[in-house]
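Enquirer: Below is the sequence, then the predicted model.
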Amino acid sequence: MPVWMWLAGAVGLEVVGTTALQQSAQFTRTGPTVLMAVCYGLSFYALSVVVQSMPVGVMYAVWSGAGIALISLIGWAFLGQRLDGPAVIGIGLIAAGVIVINLFSRANPH
């Protein structure tokens, strides 16, 4: 499987895990707590595969940046959380950074 598919999977699992973390109500709800732990574990496994082919700094920047942007959008769209102007600008800058790394960096495999 291509390294970018592993990284996309790691991001998706981290996003599901973080959403479940919020739903776990401080680990008092078993289902979301187990889902969170499984997703985080699988996400880190996928990252361990990615780091064999990609510099850890690039991998982490893409993983965390994409995760932040997606979690913020999920919080806004599905959990009723508000994003003010500075938050939207910051998320846009994070997304722009991920795009720049993916399109222009020689440090990652294309």
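Expert: Now that the structure is in, tell me what you want to look at. None of the values given here were measured: they were computed from a predicted structure. Residues are numbered from 1 along each chain as shown.

Enquirer: From here on, just use CA atoms for contacts and neighbour counts.
Expert: Fine.

Enquirer: So residue 45, which state does it fall into?
Expert: Three-state call for residue 45 (DSSP: H, G, I helix; E, B strand; the rest coil): helix.

Enquirer: Count the neighbours of it for me.
Expert: The tally of other residues near residue 45 (other CA atoms under 10 Å) stands at 13.

Enquirer: Give the full set of residues in contact with residue 75.
Expert: By CA atoms under 8 Å, 6 or more residues apart in numbering, the contact list for residue 75 reads 81-82.

Enquirer: May I ask which helix or strand encompasses it?
Expert: For residue 75, the host element (DSSP states H and E) is helix 56-78.

Enquirer: this is the comparison structure:
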Amino acid sequence: MKAWLILAVAICAEVVATSALKASENFSRLWPSVLVVVGYGLAFYLLAETLKVIPVGIAYAVWAGGGIVLITLVSWWLFDQQLDWPALLGMALILSGVLVLNLFSKAVPH
């Protein structure tokens, strides 16, 4: 269970770093740029830690799916990105895939 919590923190760090990447304005603003470097560094370190327990394919699927959905929601909230029905449907399918992997797959350590 600890590995999944670490993976969740890694995903959040990646989402923070990606949001800061937009705010850094092509690395021309110092503090958002620092947040990008620190956030991605932390995210990849924590992802690497989870790979001691969670298979790489499963960890990366959850990382990618969770990251896509979270950064899309953050972009909608912070940067006024518009979400249409196909975008919402796509995110629902991504979340469904992550749930199927975690709830039903024998490839996932429980």
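Expert: Looks like it came in fine. Keep in mind that what you see is a predicted model, and the values were worked out from it rather than measured.

Enquirer: Send over the TM-score of the superposed chains.
Expert: Overlay of the two chains. TM-score (TM-score structural alignment, normalised by the length of structure 1): 0.95; 110 aligned residues with a CA RMSD of 1.1 Å.

Enquirer: Which element is encountered next along the chain beyond the helix holding residue 75 of structure 1?
Expert: helix 85-104.

Enquirer: What residues sit buried inside stretch 58-66 of structure 1?
Expert: Buried residues in stretch 58-66 of structure 1, counted by 16 or more other CA atoms under 10 Å: 58-60, 62-66.

Enquirer: I meant stretch 33-46 of structure 1, not that one.
Expert: Result for stretch 33-46 of structure 1 [16+ other CA under 10 Å]: buried residues 33-44, 46.

Enquirer: Using CSV, lay out those residues together with secondary structure and distance to residue 1 of structure 1.
Expert: Below are those laid out as CSV (DSSP: H, G, I helix; E, B strand; the rest coil; distance: CA to CA, whole Å):
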residue, secondary structure, distance to residue 1 of structure 1
33, helix, 29
34, helix, 27
35, helix, 24
36, helix, 24
37, helix, 24
38, helix, 21
39, helix, 19
40, helix, 20
41, helix, 19
42, helix, 16
43, helix, 15
44, helix, 16
46, helix, 11
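
Enquirer: just these now: which is nearest residue 81 of structure 1?
Expert: Each of the buried residues of stretch 33-46 of structure 1 was checked against residue 81 of structure 1 using CA to CA; the closest is residue 36, at 20.0 Å.

Enquirer: Look up how far residue 2 of structure 1 lies from that closest one.
Expert: 25 Å (CA to CA, to the nearest Å).

Enquirer: Residue 20 of structure 1 now?
Expert: Counting by CA to CA - residue 20 of structure 1 and residue 2 of structure 1 are separated by 27 Å.

Enquirer: Just want to know which of these two has more residues nearby.
Expert: With neighbours defined as other CA under 10 Å, residue 20 of structure 1 and residue 2 compare such that residue 20 has more, 21 against 10.

Enquirer: In structure 2, what residue corresponds to that one?
Expert: Taking TM-score structural alignment, residue 20 of structure 1 has residue 20 as its aligned residue in structure 2.

Enquirer: Just want the most central residue of structure 1.
Expert: For structure 1, the residue sitting closest to the mean C-alpha position, by CA atoms, centre = their mean, is residue 67 at 2.3 Å.

Enquirer: Run a quick check on that residue versus residue 13, I expect a contact.
Expert: No: with contact defined as CA atoms under 8 Å, residue 67 of structure 1 does not count as touching residue 13 (9.4 Å).
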